[in-house]
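Asks: please find the sequence and the predicted model below.
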Amino acid sequence: MSDQPSDASSRPETSPESGDAVESASGSAPEPGSGVASGRSGRAEAPAKTPARASTRSVPPQNDGPDVPKVPAYLQKTPRPDVWLRGGQPPPGVLSRLRPPPPPAIGPATLWSAFATALLSALLLGDGVGLNLLIVAVPAALGAFFAARSAGRRLRPWTAVWAVGGLALLTIPALREAGWPVFLAVVSALALGSLALHGSRSWPGVLLGSLGLFPSAAAGARWGWHGVRARADDSRGRVRSVARTTAVAVVLLVVFGALFASADAAFAELLGSLTPDVSVGDSPWRVFLFALGLLGALAAAHSAAAPVRWDGITVRPGKPRSRGEWALPLIVLNLLFAAFVVLQLVVLLGGYDKVLEETGLLPAEYARQGFWQLLWATVLTLVVIALALRWAPRGGPGDRTLVRSVLGALCVLTLVVVASALRRMDLYVDAFGLTRLRISVAAVELWLGVVLVLILAAGIFGARLLPRAVAVSAAAGVLVFGLVSPDGLIAEQNVQRYGSDRAIDIDYLKGLSADAVPALNTLPEPLRSCALENFQRDLAAADAPWYSTSWGEARAQDILEKNAVQNHGTECYGLGQEADEREGYEEEDSYDPY
C-alpha cells in the first residue's frame, strides 16, 4: 500500500497500459531512457504500440516496509510433533492440579501481622505455654485474614468453624496445667487452622489439608522477603521514619518506666509481672522463637492467599461387586454381632453372676478381659465399613437400598458393642480406680461411637459432609477432654473411692498435674499432706510469668498458700499403697505409660 493513498486516488483514471498512470500510482520518478514521455515536452509518444506485457514488466513491486531478508527453509524452526502423545494433549497431572496460582504481592497489613507474631513469639513463648499461645495466634490469624482478603477469597461458614475451633482449642493451655491434654489441644488447633486456610472438604483434602502449613513454609518465606525488598526500595523514607518513631517510643518507655518503678514499689511489682523477662543468656532461644513465629505467620498468610488444592486428589472407587458376593460376608458378620449383642443383653438383665460363676472370673477380670477386645472390634468394624463402601454394588436404587440396610445394621450392632465396652471399663474403674490410660481409651471408644452415628446419618442424609463432620467431632472431643480436666477427674474419682473404704494409690496421684490439687485437698491427714507435698515444692520453685501460668496452676498455688501441707516425715512412705484385697484380684498393669 502507498504511503499517500489520497494523491493516487485524486488523479484521473487511465488505462493500465499507460506508463504515466503506473508510475504516478507507484509514486516513483521515471527512469532515464525508458521511452516514457517527460511531462515537460507537452506531447506523448504512442503508448498503444507498446505491448501490455512490456508495460506490466516495468511495474515495480510495492513495498510496505523495510526489506526483510528471507530465512532459508533449512534454518526455519518448526515444532516437531511429540511421538509419545496420542489423542492430543495429556490431562493435567496431580501436581499441576494441586499447585495454587501465585499469590498477589504481600500487603503491609500482612507484613506487620507477621512481624508482630514473631516479636510476641520471641518475648512470650520462651517461659512455657499458657495464655501466650492464644496471644501469639491472634496476629497470625489476622495476617492470614488480610492475605486472603487481598487475594479475593471470601470468608465461608466452614472456614469460620475451623478458625473459631482452632482458637477455642488454644484456650486449653491457659486453663489446664496437665501436659497431655495441652499437647492434644495444640496439635488439633494447628490442624484446624490449616483446614481453615485451605478449605478442604473431601477425605484426602481433610486428611492432607490438616498438614498443609508445612509445604507453604519455604514459599511463605520467599513471598515475605520479596515483599520486604519491594517496599524497602519504594519507601526508604517511611522506613526510616518508622524506625525513628519506634526508637523514640522505646527510649521514653524505658526512661519513664524506670523512674516510676523506682518511685513506687507497687508499680515496680506490677511492671515486673507484666513485662517479659528477657536476658542475654537466652538470646539464641529467643532468636529461634522469633524466626519460628515469623515463618509460621508467613506460611499461614501464604496458604490463605494461595491455598494448595488438596481436594484435587481423587480416590477412585473400587470395582463394584455383585450383590451376593458383596452382601454375604457382611450378613454373616451381622449375625455374629447379633449373637454377641443378645448375650450382652442377657448378662445385663440378670445373668451377670451366672456368667461369672461359669467362667470362674472375678468381676474385675471379666471387665478387664473384654474391654480391649471390644475396642479393637470397633476399630476393625470401621475399617470393614470403609472397604465395603469401596466395593459396594452401584447398579441402581436396589443396590443403594441393600448397602444402606446391611451397613446400617452393622453400625447399629457396633454401637451396642461400644456401649458394652464402656460398661466394662466402668466396672474396671470401679474396682481399681481411674488412671490416665483408662480415661484416654474410654474417650477414644466414646468418639468411635460418635463416628458410627455420623456414618448412620450419612447413610440417610448423604455423605457430602461426612469428612468435615468427623473432623469436627474429633476436634470437639479434644476440646471437651481438655475442658473437663482429666487429671482433676482422676483425682476426684480416686478420692471418692477412698471415701467408700477402697484403696488409694498416693504414689500415682502425686504424679498428676496441679489440676488434681483441688480434689486431693479434700483428703484427710496425713494422706492430704503426703499427696500434696510434691505439688507445694514444685509450685514454690516455679517462677513463671502470668502469660505462661495456667488457671489450674494458679488455683493450686492459691489453695496451698491458704492451707499449707504438714510435714509427716517417714509416715508418708508406703501410705495408701495397700492392695484392694476385697476383690481378690491383683491388678497386672500397674505400669501406666502416661
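Replies: Thanks, I have the structure now. Residues are numbered from 1 along each chain as shown.
Asks: drop to CA atoms for contacts and neighbour counts, all remaining ones
Replies: OK.
Asks: max-length helix in the protein?
Replies: Assignment by DSSP state H gives helix 397-432 as the longest helix of the chain.
Asks: what comes up buried for the following helix or strand past that one?
Replies: Scanning forward in sequence from helix 397-432 by DSSP states H and E, the next helix or strand is helix 436-461. Of the residues in helix 436-461, those scored as buried under the neighbour-count criterion (16 or more other CA atoms under 10 Å) are 436, 438-439, 441-443, 445-456, 458-459.
Asks: got it, and stretch 168-187?
Replies: Of all the residues in stretch 168-187, those buried under the rule 16+ other CA under 10 Å are 168-178, 181-182, 184-187.
Asks: can you give me the end-to-end span of it?
Replies: Start-to-end span of stretch 168-187 (CA to CA, to the nearest Å) is 13 Å.
Asks: any idea which residue sits dead centre in the chain?
Replies: When the chain is reduced to its mean C-alpha position, the closest residue under CA atoms, centre = their mean turns out to be residue 194, at 2.4 Å.
Asks: once you drop chain neighbours, what's closest to that residue?
Replies: What sits nearest to residue 194 in space, not counting adjacent residues and going by CA to CA, 6 or more residues apart in numbering, is residue 210, at 5.1 Å.
Asks: before we go on, here's another structure to hold up against the first:
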Amino acid sequence: MDRAMPSVLVAVATSGLVAALALSPARPGLGWLITALAMAVAVTVAARSTETSVRKRNPGWAILAVALIAVGVFRDSRWLFVLCVITALVAASLAVAGTSLRGAVEAPINALTRLHWLRRGVREIRPRGNARTLLAVAISAVLLVVFGGLLVSADPAFETLVRSLVPTVDSSSAFVSVTMFVAAALFTTGLCWAMTQPQPESSLEVPEVSLRRVEWVLPISVLVLLFAAFVSVQLPALFSVAGDLPYAEYARRGFWQLLVVTALTLGVIGLASRLAPRETSADRIWLRVLLGALALLSLVIVAGAAARMWVYQEEYGFTVLRVLVLACELWLGLVYLLVIAAGVRLRGSWLPGVAVATGMAALLGLAVLNPDRLIADGNIDRLGRTGKIDYFYLTKLSADAAPALRRLPQPQRDCLLYWPTTALAKAPDSWREWNLARAQARSWLVERHAPCADVPLRN
C-alpha cells in the first residue's frame, strides 16, 4: 500500500488531538494513560479497517506498553516514569512490528521516514468530494466557539467546568500542545505503517559460518576456566555478609567490573550458540557442557555482584542508582536462567523475546514496589541500626517517598515533609496531571514550618 488509508489518517489525527489536550509533559499523570489508550484504540481500529493489514499482531506487547504508561497515574518519580515511557515505546513497536531487534525500533524509525506515505493519503482524499465534509467541520468549530463563548460568559459554574477541561491557551502552552500533537501523530504513523505493510526483509541476517569444533571450543573453554578460577578464589568474598567498612569499599570497587563481565558474557554465549556446529551428537554435547558451564559460572558471578551491591547499600545507604543497578543485576540473573533452560534442548529462538519481556516486566515490578519509598525506607531503617542518614538526599526524592518520611522522628519528620507538601499544595494538578502519589502527599500537608535549622541534613 503506497498511501495511508482514510482510517489511518483518522487514527493519526485522533491520537494527535488527544495528546494535545491530555498530555502534560512536565508531570506524570492521568493524561498519559488517556493518550496511550486513545492511541491503542485508534491504531487497532485503523488496522482492522485496512484490508492490507498483513502482520501478526501481538496484543501482549500492547498491554505491557499501556501498563508501563499507567505507572504515571500511581508514581510521581520522574526518572522511573521516563524509563517506563521509553520502554513502552519499544513495547508498542514490538506489538505491531514483530518480536525482533528491527521490530523494537521500527515504529520510531517509521515515524520519521514515512511522511510521504501520509502525504499521499492526504492528497488522495482531496478530489473525492470531501470539501463539504471539511466545510461542515469548519462550521461546527465556529458554532462551538461562538455559542460556547456566550454560554461560558453566562454562567460561572459552566465557566469553571470549561476552564477545568480546556487547557489555558498562551504561547508556552500552545507550543507544548503542538509539540505533543506532532509527536503523537508521528508515532501513530509509524505504528500504522508497521501494521499495514508486509514484513521487510531483514538486512541484519548473520551469514552461515562453518566452524570446526576446535575453533569455538578452545576460546569458550579458556573463558570457562578463567571464570572457574575467579569464582573459586573469590567465593568467600562474593557472598560475605560482613558489614565492615573495608568490605563495603571492596564491594563498590568490584561491582561494576562484574556487571560488565556478566553483560558481555551474554553476547559471547549468543554468538557461540549461533556459530557452533550441532550436526553430530558430540557437537551438541560440547555445546551443552561448555555453554552450560559458562552460564552457571556467570550466574554465580551475577549473584555475587548483587550481594556486593546489597552490602554496599546497607553500609552507605540506598540511592536511586544503586537500587536500579541492583534490579538490573537480578534481571541478568533471570536471563542466565533462561539461557540455561534454552541450552538444555538447544532451542533458543524464543529466548530474545522472552528476555525483553521479562526486562519490561521487571521494570513494571519495580514501579509496583515504589522505588523512591523503598529507598527512603531503607535509609530510615539504616538510621535505626547505625544512627547515620543523609537527610539531604531524602529531600530530593519524589512524592512517592512521602509515606516513608512519615516514619521519621520529630522534628525531622515535619522538616522533610514541609517543603515537598507545600510545593505540591501551591501547584495543584489539573485533571490531566492527576497522580495518586501527589494527591496522597498533599493530604499530609505540613502547614507550619518545622525548625529545619536544628536538623542536620547530613549525618
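Replies: Thanks, I have it. Please read these numbers as outputs of a predicted model, since none were measured by experiment.
Asks: and the TM-score between them?
Replies: Taking TM-score structural alignment, normalised by the length of structure 2 as the basis, the two superposed chains have a TM-score of 0.89; 455 aligned residues with a CA RMSD of 2.8 Å.
Asks: name the helices or strands packed onto the longest helix of structure 1?
Replies: Secondary-structure packing of helix 397-432 of structure 1 (3 or more CA pairs under 8 Å, 6 or more residues apart in numbering; DSSP states H and E): helix 323-346, helix 363-390, helix 436-461.
Asks: closest one to residue 293 of structure 1 among those?
Replies: Go through these one by one with CA to CA and the one that ends up closest to residue 293 of structure 1 is helix 436-461, at 31.5 Å.
Asks: show the subsequent helix or strand relative to that closest one.
Replies: Proceeding C-terminally, helix 436-461 of structure 1 gives way to helix 466-483 as the next helix or strand, assigned by DSSP H and E.
Asks: can you list contacts of that following helix?
Replies: Outside of helix 466-483 of structure 1, the residues that reach it under the criterion CA atoms under 8 Å, 6 or more residues apart in numbering are 165, 168-169, 172, 175-176, 181-182, 184-185, 188, 192, 201-203, 206, 443, 447, 450-451, 454-455, 458.
Asks: read off where that helix ends up in structure 2.
Replies: Under TM-score structural alignment, helix 466-483 of structure 1 corresponds to residues 351-368 of structure 2.
Asks: average offset of the longest helix of structure 1 relative to structure 2?
Replies: Between helix 397-432 of structure 1 and its aligned partner residues in structure 2, the average distance after superposition works out to 1.3 Å, using mean CA distance after the TM-score superposition for structure 1.
Asks: now that helix: buried residues?
Replies: 403-404, 406-429, 431-432.
Asks: do stretch 213-229 of structure 2 as well
Replies: Counting neighbours by 16+ other CA under 10 Å, one finds that the buried residues in stretch 213-229 of structure 2 are 216, 217, 220, 221, 223, 224, 227, 228.
Asks: same question, stretch 115-128 of structure 2
Replies: Within stretch 115-128 of structure 2, the residues scored as buried using 16+ other CA under 10 Å are 115, 117, 118, 121.
Asks: quickly note the distance from the aligned residue in structure 2 for residue 451 of structure 1 to residue 344 of structure 2.
Replies: When the two structures are superposed using TM-score structural alignment, residue 451 of structure 1 falls opposite residue 335 in structure 2. Taking CA to CA as the criterion, residue 335 of structure 2 is separated from residue 344 of structure 2 by 15 Å.
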